[in-house]
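Chemist: Sequence isn't available, so here's the structure alone:
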């Protein structure tokens, strides 16, 4: 099955009105590969601005939701509110949410279910720490994270998986093409065994972790690498080259 290449840009907690307008202007005016699905995730404060001015086939994502609906949850954003604002995507399970804010596999899974139930599409992040990589338990970790989602979710059609080795995020280190392909192939094999062959064939698996315009072309050649989730480089003109690396 042909899987449409996907590139996400996670701005994290970066940006101002001026800088986000500048980034989006650059994307609007760029010649982007029209066979690539592109989604950018600015901070929540700028979601409506981004939604209003983003064109050129680029969509917008939130970086988080709470797992409950609307209610007395000060400071949180619900999936229903994103749906109302016509923000179609959300990033969930990012390692920074897991490590800094203590989000468990089960909590990430409950947020994934809440997003899907509201009609959103999810970029589901999984990945191992350097210590886990060195212990040789990478596959155990990423499949455990996926298994938590599988316990709560039946329909995977609106999930894109982003494999992001924690040791490669923002460090300048990057998994080799062989390392990335090995984990992506294991994820696809797990989906086939534990979910279904159809889901395994259809689900896009992204690589994230110090992706740049220098390494994206090689990574994109791997049969199970269906795109990228880009952090810091999504704030720079090089993001356009990464999009076009497909």
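Modeler: That came through fine. As the structure is a prediction and not an experimental result, all values here were calculated from the model.

Chemist: CA atoms for contacts and neighbours, from now on please.
Modeler: OK.

Chemist: list the buried ones in stretch 111-123?
Modeler: Residues of stretch 111-123 classed as buried under the neighbour-count rule (16 or more other Cα atoms under 10 Å) are 111, 112, 113, 114, 115, 116, 118, 119, 120, 121, 122, 123.

Chemist: Find the residue closest to residue 188 in space, skipping its chain neighbours.
Modeler: Across the structure, with Cα to Cα, 6 or more residues apart in numbering as the measure, the residue nearest residue 188 apart from its sequence neighbours is residue 200 (5.3 Å).

Chemist: so what's that neighbour up against?
Modeler: Taking Cα atoms under 8 Å, 6 or more residues apart in numbering as the contact definition, residue 200 lies against 188, 189, 190, 191, 192.

Chemist: mind putting those in JSON lines, secondary structure included?
Modeler: Output for the contacts of residue 200, formatted as JSON lines (DSSP: H, G, I helix; E, B strand; the rest coil):
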{"residue": "188", "secondary structure": "helix"}
{"residue": "189", "secondary structure": "helix"}
{"residue": "190", "secondary structure": "helix"}
{"residue": "191", "secondary structure": "helix"}
{"residue": "192", "secondary structure": "helix"}
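
Chemist: second one coming, line it up with the first:
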């Protein structure tokens, strides 16, 4: 049985307790839209409050440290975010790679720590405009995934999601074309099958992120090998986020 589309809201560095009303509204709406799996990744400070409010949606973290604990001022371990109520963590986002200088090896170490702490993993990958223009986008993304994956992932279908986010599309208001998304997701699928075997490799979800909104969500989700979306700015409002989910649910309903 195919997994439900996975729509994840990444709140990034946005959100105070005043935004809990948006999380509550998203959760209530999610209870009526069961054909789609919905989750939010708020900032660390809101993981526990959102988890306490949410009955239906998943709640995750936007990062974690690879160590279990220690003298790492300002950092948060995977065990800590799990204790706060997170069920997954987003790792390797281009904003961490670019602004914090995170390399593939560190991301793989973080991924192992997350899995060891019982968290699921959303692993991000994507190319910049230069790589896209040079025709090397696919090679770059596949190398990035290979180097960023933690070793020996048990039950990868349930515990691993790949998020393809072309850097040039994030926050730009311009999503990648459906043709480009499908081409990249198809290449990622082939890599996953080669890495994890036919059954597991075919079951791992590959989601798209980069200027997803209510106007383009249906077209993107209808593309081959697109198993959901990682949504940034449009997830900060329950209305705009759930309009994306509604568009996705309509695509699923039409398939049935």
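Modeler: Received the coordinates, thanks. All values derive from a computational prediction rather than experimental measurement.

Chemist: would you list the contacts of residue 200 of structure 1 in CSV and tack on distance to residue 128 of structure 1 and neighbour count?
Modeler: Supplementary listing: those in CSV, determined by distance: Cα to Cα, whole Å; neighbours: other Cα atoms under 10 Å:
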residue, distance to residue 128 of structure 1, neighbour count
188, 17, 21
189, 18, 16
190, 16, 19
191, 18, 22
192, 21, 15
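
Chemist: how about the helices of the stretch 51-200 of structure 2, start to end?
Modeler: 78-84, 94-99, 104-116, 129-134, 137-148, 156-159, 178-196, 198-203 (DSSP state H, counting those that start in this stretch).

Chemist: Remind me what the second one packs against, helices and strands.
Modeler: Contact analysis of helix 94-99 of structure 2 by 3 or more Cα pairs under 8 Å, 6 or more residues apart in numbering; DSSP states H and E lists no helix or strand as a packing neighbour.

Chemist: if we can go back for a sec, figure out which of the helices of the stretch 51-200 of structure 2 is closest to residue 232 of structure 2.
Modeler: With Cα to Cα, the closest approach to residue 232 of structure 2 among those belongs to helix 94-99: 11.8 Å.

Chemist: Quick one: distance of the closest one to the chain centre.
Modeler: The chain centre lies 15 Å from the centre of helix 94-99 of structure 2; the measure is Cα atoms, centre = their mean, to the nearest Å.

Chemist: Only the buried residues of that helix, if you could.
Modeler: When burial is assessed from 16+ other Cα under 10 Å, helix 94-99 of structure 2 yields the following buried residues: 94, 97.

Chemist: and if you look at stretch 13-20 of structure 1?
Modeler: So stretch 13-20 of structure 1, judged by 16+ other Cα under 10 Å, has buried residues 15, 20.

Chemist: First residue to last residue on that stretch, what's the distance there?
Modeler: Between the start and the finish of stretch 13-20 of structure 1 there is a gap of 12 Å, counting by Cα to Cα, to the nearest Å.

Chemist: Which stretches in structure 1 count as strands?
Modeler: Under the criterion DSSP state E, structure 1 contains strands at 5-10, 36-41, 58-62, 89-92, 121-126, 159-163, 205-207, 227-230.

Chemist: Include distance to residue 243 of structure 1 when you put those strands into JSON lines, please.
Modeler: Output for the strands of structure 1, formatted as JSON lines (distance: least, Cα to Cα, whole Å):
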{"stretch": "strand 5-10", "distance to residue 243 of structure 1": "6"}
{"stretch": "strand 36-41", "distance to residue 243 of structure 1": "7"}
{"stretch": "strand 58-62", "distance to residue 243 of structure 1": "11"}
{"stretch": "strand 89-92", "distance to residue 243 of structure 1": "18"}
{"stretch": "strand 121-126", "distance to residue 243 of structure 1": "17"}
{"stretch": "strand 159-163", "distance to residue 243 of structure 1": "16"}
{"stretch": "strand 205-207", "distance to residue 243 of structure 1": "12"}
{"stretch": "strand 227-230", "distance to residue 243 of structure 1": "9"}
